[in-house]
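1. pasting a predicted model and its sequence here:
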Amino acid sequence: MDLKVNVYVWGDLSPEERRKLLSRSEEDIARVEEAVRPVVEAVRTEGDAALLRFTRQFDGVVLSPDRLRVTEEEFKAAEEALPEEIRESLDYVIENVERFHRTQVPEPSPMVEVRPGVMAGERATPVPSCGLYVPRGRGSFPSMVYMLAVPARLAGVPRVVMVTPPEKDGSVNPACLYAARRCGVHEVYRVGGAQAIAALAYGTESIAPVSMITGPGSAYVTAAKRLVAHVVHTGLPAGPSESVILADESADPWKVALDLLVEAEHGADSAALLVTPSRELAGQVEAHLLSCIPRLPSPRREFVQAVFSGYGGIILVDSIEEGAEVVNEWAPEHLQLRTSDLFATLKLIRNAGEILLGEHLPFSLANYATGPNAVLPTGRKAKVFSPVSVRDFLKFSSVIHVSEEGLAELGPHVVRLAEYEGFPAHAAAIVHRDTPGSYSPRG
């Protein structure tokens, strides 16, 4: 593969070229959807048999039904096998994530007097069950375990299920198991890909279905979520990784180049872009990238090469203001601001999963340890979705109490509106409430 970094001049791109650049790996997801459909359908109809078949086919791992679920002995062995310094770091960053997410746990909602005798409020309760998808294909991700499991536990979800692809020997990564136990996951299954999403949605003999599914994954996982969205809530769209750095001439090109490499090494379907009005910065960053990429070990080197010649690169704009508009249209998962006036630039940003301010905050720091969630909306969905939070695992019920005084207060208005809309039973439920046998709706 030729080593290159795409460089685009935003003002020279046609509307179709801009659309293609912004649509990035979303087009890959659409292409694999038909390939994923028979996998999802097979799991729906065949259950465990299909799960085991696809695990053998896609992961090269032969399992029996009794080995799908991780055992208590495996959790204990994982903790013993994990180096003490890794356990220490996991404990440290999990505490950071807990500290931040505790602020999202809602206080009991007070009842508000809407009108005399009319009291209304809200009551938050957790979803009955949730499935957490933790990818493994390009590495092991204990960070995804705690980013998903901590808010689920704080929300009080009664049943938290984790699925993750097995290692080649059929085991599950020990750091992922340690984090799962540390964060209160109730069940862990060694299955991944589209087949795992289907199992969580429809259930199998070994895996009971869940009420919602969340977690990042490949284009195949994202496509599977779309196919089961009519059965189960699939949460925010978290597909292939994407990052943008919006920078002016004040940015350090070496640090910008280092930070661009972070999300790019996730996989060939990732996106990593520098948006800048500075041609000098663009040239220096390009040179640093071309110098750094060959030094990465395989397969990360090949991933990064594919990104910067595919969905990544540098976009030259006329000004930071125009760059901010490009960012807002892109609505990236990860956004880093590297300008001389960070907070003035921040005011220009409307759409981004996370916004990192300044040169001391590489994407990797936020991915692991700053506290806010690193599972973020992708595919331009940051325009309408937020990062994973405690709120994702809660639903809210309206709670209303009306006294006799309140009924008298609201009743006449409701009767008028019900009759206007042509609902006589609505009106009669108020007009004839205290006169048994007098039911006489007016059409």
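-> It's in.
2. rest of the way, CA atoms for contacts and neighbours
-> OK.
3. quick one: the helices in the stretch 151-300 of the chain?
-> Counting by DSSP state H, counting those that start in this stretch, the stretch 151-300 of the chain has helices at residues 174-182, 193-202, 219-228, 253-264, 279-292, 300-308.
4. an error on my part: the question was meant for the stretch 301-443 of the chain.
-> Using DSSP H, counting those that start in this stretch, the helices assigned to the stretch 301-443 of the chain run over residues 320-330, 342-346, 363-368, 404-421, 424-431.
5. and K168, which of the ones you listed is closest to it?
-> Closest to K168 of the helices of the stretch 301-443 of the chain, according to C-alpha to C-alpha: helix 363-368, at 25.7 Å.
6. what lies in contact with the closest one?
-> With C-alpha atoms under 8 Å, 6 or more residues apart in numbering as the test, helix 363-368 has contacts from 93, 143, 259, 262-263, 334, 336, 356, 372-374.
7. buried ones in it?
-> Neighbour counts over helix 363-368 (16 or more other C-alpha atoms under 10 Å) mark 363, 366-368 as buried.
8. JSON lines for the residues you listed, including distance to S243?
-> Formatted as JSON lines, the buried residues of helix 363-368 follow (distance: C-alpha to C-alpha, whole Å):
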{"residue": "F363", "distance to S243": "8"}
{"residue": "A366", "distance to S243": "12"}
{"residue": "N367", "distance to S243": "12"}
{"residue": "Y368", "distance to S243": "16"}
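9. use this one as the comparison:
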Amino acid sequence: MSSINLNVLDWANADAADRERVLTRNGTQQGLTRVTDLNRSIAELVEHVRHDGDAALVAALRKFDGVEAAPDTLRVGEDEFAQARAKLSDELIEAIRVSIARSRAFNEAIVERASWSMPGPDGTSVGEVARPIESAGLFVPSGKGSYPSVLIQIGTPAVVAGVSRIVVVVPPNPTPGGTQVDAATLVVAEELGLDEVYCLNGPSGVAALAIGTETVPAVGKIVGPGSPAVTIAQQLVQSMGVQVAPGLGPTDSLIVADSTADPVTLAADFLNEAEHGADSSAVLVSTDRGLLERVAKELESQWRGLPEPRRGYAKSSICDNGGLILAASDEQALEIANAYASEHVQLAVADPESWLAGVRHAGTVLMGQWTPFSASNFSIGTPATLPTTGFAKSVSGVTAHTYLTTIATAALSESDFWTIAPSIEALATHEGFPAHLASVTTRRKLHDGPAPTP
């Protein structure tokens, strides 16, 4: 068995290439937007779905997933739902329910606060009312395993927001000979009251959600993480008018630790997100070189205990795409974290609250060593489908907000209208809009009344 051989990168003295490797996840961040043969093949697949509908979906399942299907079997039927629950242990079903309940509570709080109003002068009021979008397509990946937690994370907020039509697309179960949707994912759907689930190839399923076929309805917004092929498909279909929640690519994580952190626990949390895939990335930053070296030693032992392919994924995520970083100061540690703009940030420090103000870019911030990535991914209830590869600089995680639109409201009193009337007139005159100007002058004439008779 090979060794993980992890060295500490001294950020203050690192050259530009080493810094670039970390910040771009060894090029993953840049590669997602690069034009490649994969882009072209996915574009062809999307066009195939546009022209041939269900026939293209069936062909994609056969070619890419090795699954034979007919159009009338693409939607998961009642029998498959019924069989799914019997395949799960009581413990797993209870875990699903706990995670849904906590996510539901978090997102209900968002919805309760989404609409607001604020009184202004002289009886004026302004505010916003939140309304759910009409339809959403939820993509749940299954290329490297079974991910019922993803449907919990993206489905619960959609249900809480009140989306009228929710369509779920899941690729075939990746287990040998698997032709069905993962049983745990179907139980999540059932617990959420979602019965419109389709078993489709990933990129072609995204195309079907955007375009619509004889069997699969088109939706207004697509949400869900996936492989580079799925990500490319999502980018392509946006030109067709469908909205896509951006930035949901290969997972990445960053831990900021101080001398109070436990190195054994740090090593475990460092491996947590690294095992997702070879294109994932994991970074640990500290000002304590001794701590980083103890983590490196402990990491070797814990890493060897992982089964393949997780062990290989973790090595690539840490050694190629991430690593251990020595910061010269607390301020530099935060600079690194903000430049990296991680999906998940854990503050494994003595006083996380004092560090939080310095975190500008992150999908989620986990406070202290008792709030690990695993808890966030599965059961805390806060969003765990989050912007990756630097998108945290401009995008937020998937919550009820993702499925809501807000409509601004305003009500002017007559006296407040006259207060701002000169501003309206001045701007209307400057911008050359006589009808805008007339909306004030007409009211002024009516307000002032007819001129007195001589």
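-> Structure received. The structure displayed is predicted, hence computed values, not measured ones.
10. possible to save the contacts of helix 363-368 of structure 1 as TSV with neighbour count?
-> Shown next, in TSV, are these (neighbours: other C-alpha atoms under 10 Å):
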residue	neighbour count
V93	18
S143	20
D259	22
V262	17
E263	23
H334	26
Q336	25
L356	19
P372	20
N373	26
A374	27
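11. out of these, flag the one nearest to L82 of structure 1.
-> Of those, the one sitting nearest to L82 of structure 1 (C-alpha to C-alpha) turns out to be S143, at 14.9 Å.
12. mind listing what the most centrally placed residue in structure 2 touches?
-> For structure 2, L386 is the residue whose C-alpha lies nearest the centre (C-alpha atoms, centre = their mean; 3.2 Å). Counting by C-alpha under 8 Å, 6+ apart, L386 of structure 2 makes contact with 247-248, 343-344, 363-364, 392, 396-398.
13. over to S64 of structure 1?
-> Neighbouring residues of S64 of structure 1 by C-alpha under 8 Å, 6+ apart: L52.
14. which residues in structure 2 form strands?
-> 8-10, 116-119, 125-132, 135-139, 165-170, 197-199, 221-223, 243-244, 252-257, 281-286, 323-326, 344-348, 364-367, 404-411 (DSSP state E).
15. so which bits of the last one are buried?
-> If you call a residue buried by 16+ other C-alpha under 10 Å, then strand 404-411 of structure 2 has these buried ones: L404.
16. packing partners of it?
-> strand 125-132 (3 or more C-alpha pairs under 8 Å, 6 or more residues apart in numbering; DSSP states H and E).
17. trace S329 of structure 2 over to structure 1, please.
-> In structure 1, the residue paired with S329 of structure 2 is S319, using TM-score structural alignment.
18. so what's its match closest to, chain neighbours aside?
-> Closest residue to S319 of structure 1 apart from its sequence neighbours, by C-alpha to C-alpha, 6 or more residues apart in numbering: P277 at 5.1 Å.
19. and for T156 of structure 2?
-> In space, T156 of structure 2 is closest to R104, 6.1 Å off (C-alpha to C-alpha, 6+ apart).
20. tell me the contacts of that neighbour?
-> The contact partners of R104 of structure 2, taken as C-alpha under 8 Å, 6+ apart, are 156-157, 160, 381.
21. how close does the residue mapped onto it from structure 1 get to V150 of structure 1?
-> Counting by TM-score structural alignment, R104 of structure 2 corresponds to E98 in structure 1. E98 of structure 1 is 6 Å from V150 of structure 1, where distance means C-alpha to C-alpha, to the nearest Å.
22. please apply the same query to E249 of structure 1.
-> Distance, E249 of structure 1 to V150 of structure 1, by C-alpha to C-alpha: 39 Å.
23. next one: A382 of structure 1
-> Computed as C-alpha to C-alpha, the A382 of structure 1 to V150 of structure 1 distance reads 22 Å.
24. these two touch, right, P142 of structure 1 and A179?
-> Yes - if you go by C-alpha atoms under 8 Å, P142 of structure 1 and A179 touch, sitting 6.2 Å apart.
25. more neighbours: which of the two?
-> A179 (26 against 21; other C-alpha atoms under 10 Å).
26. list the contacts of that one.
-> 90, 142, 145-146.
27. and with 10 Å instead?
-> A179 of structure 1 makes contact with 75, 79, 87, 90-91, 94, 141-147, 149-150, 185 under the criterion C-alpha atoms under 10 Å, 6 or more residues apart in numbering.
28. just the residues you listed: which are in helices?
-> In this view, these that belong to helices under DSSP state H are 75, 79, 87, 90-91, 94, 142-147, 149-150.
29. quick one: contacts for the aligned partner of G145 of structure 2 in structure 1?
-> Per TM-score structural alignment, the equivalent position to G145 of structure 2 in structure 1 is G139. Contact partners of G139 of structure 1, counting by C-alpha under 10 Å, 6+ apart, are 173, 266.
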